[in-house]
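**Q** Got a sequence here, can you build the structure:
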Amino acid sequence: FASCLTLTSLRLPNTLRTIGDGAFYRCTSLQNVTIPESVTSIGDWAFQGCAGIKSIVIPSSVKTIGDGAFARATGLESVSIACSVTSIGGWAFARASSLTSISIPASVQSVGDYAFKGC
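**A** Okay, here's the model as predicted:
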């Protein structure tokens, strides 16, 4: 679905385990994303450049957020990360320039370089 400019809403199946690298890269019209409890990892650059997303809830099944996963998601204002997440990749939320609220749980053991650069 990378660069699918007409995609506005995304509800992933509850059988999905991984959101792959670049899966929704530059889907600039994407606004609503529901990540199911079955997902354990969000790949590198999975939602990079998805400027229409305003908020995201990372469910309790997710353990890793990949490099640049939400980089340049310029409309992203709030992120809720479940206490299952142990790793936030480098550049994960870089240049998410509208980000005003994020909760990082104590379970997070590593935050990559420049994870929040330009926020």
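
**Q** drop to CA atoms for contacts and neighbour counts, all remaining ones
**A** Will do.

**Q** secondary structure element for the most centrally placed residue in the chain?
**A** Geometric centre of the chain, nearest residue: Phe70, 4.4 Å, by C-alpha atoms, centre = their mean. Using DSSP states H and E, Phe70 is not contained in any helix or strand.

**Q** do you know how far it is from Gly112?
**A** Note on Phe70: its distance to Gly112, by C-alpha to C-alpha, to the nearest Å, is 13 Å.

**Q** compare with the first, here's sequence two:
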Amino acid sequence: ATLTKLDKAAFDGCSSLTEITLPKKLKTLGEAVFEGCTALEAINVAEGNASFASADGVLFNKAKTNLLAFPAGKTGAYAVPSGTEEIAASAFSRCVGLSAITLPETLTTIGDEVFYRCTGLTELTLPNSVTSIG
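**A** Take a look at the predicted model:
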């Protein structure tokens, strides 16, 4: 069998999971797939996957224009790469160790509950390019 879809909250509460590699044939990712994965430090993508990409353990669509999921176990500051146009719903949800986020001037859309319960977040500046939040 080949895994092509991960449904909503597929890994919900897997608090010991530290790293995951999404398979080559995966095409569809449900909402909040990694919700409650508090130790997760890297979301990797198998080489040859046509739908997704990973940069520094952060999950993006293949074109790297949509940030889909940030691992909740990563700590410190993070700069969203230039070229990112959208941050998907709940992408940074419950990332309590995240202290600062730098957003690029290419960003236009921030989804629902993107920074939900980011209790350690002390610095965030919205660029003028953002036209939609939530």
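
**Q** quick one on the thing from earlier: tell me, what's touching Phe70 and Gly112 of structure 1 both at once?
**A** Residues within reach of Phe70 of structure 1 and of Gly112 at once, by C-alpha atoms under 8 Å, 6 or more residues apart in numbering, are Ala92.

**Q** Now do the buried residues in stretch 101-115 of structure 2.
**A** By 16 or more other C-alpha atoms under 10 Å, the buried positions in stretch 101-115 of structure 2 come out as 101, 103-111, 113-115.

**Q** next one: stretch 71-82 of structure 2
**A** Neighbour-count burial for stretch 71-82 of structure 2, counted by 16+ other C-alpha under 10 Å, picks out Pro71, Ala72, Gly73, Lys74, Val80, Pro81.

**Q** Mind putting those into TSV with secondary structure?
**A** Below are the buried residues of stretch 71-82 of structure 2 laid out as TSV (DSSP: H, G, I helix; E, B strand; the rest coil):
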residue	secondary structure
Pro71	coil
Ala72	coil
Gly73	coil
Lys74	coil
Val80	coil
Pro81	coil
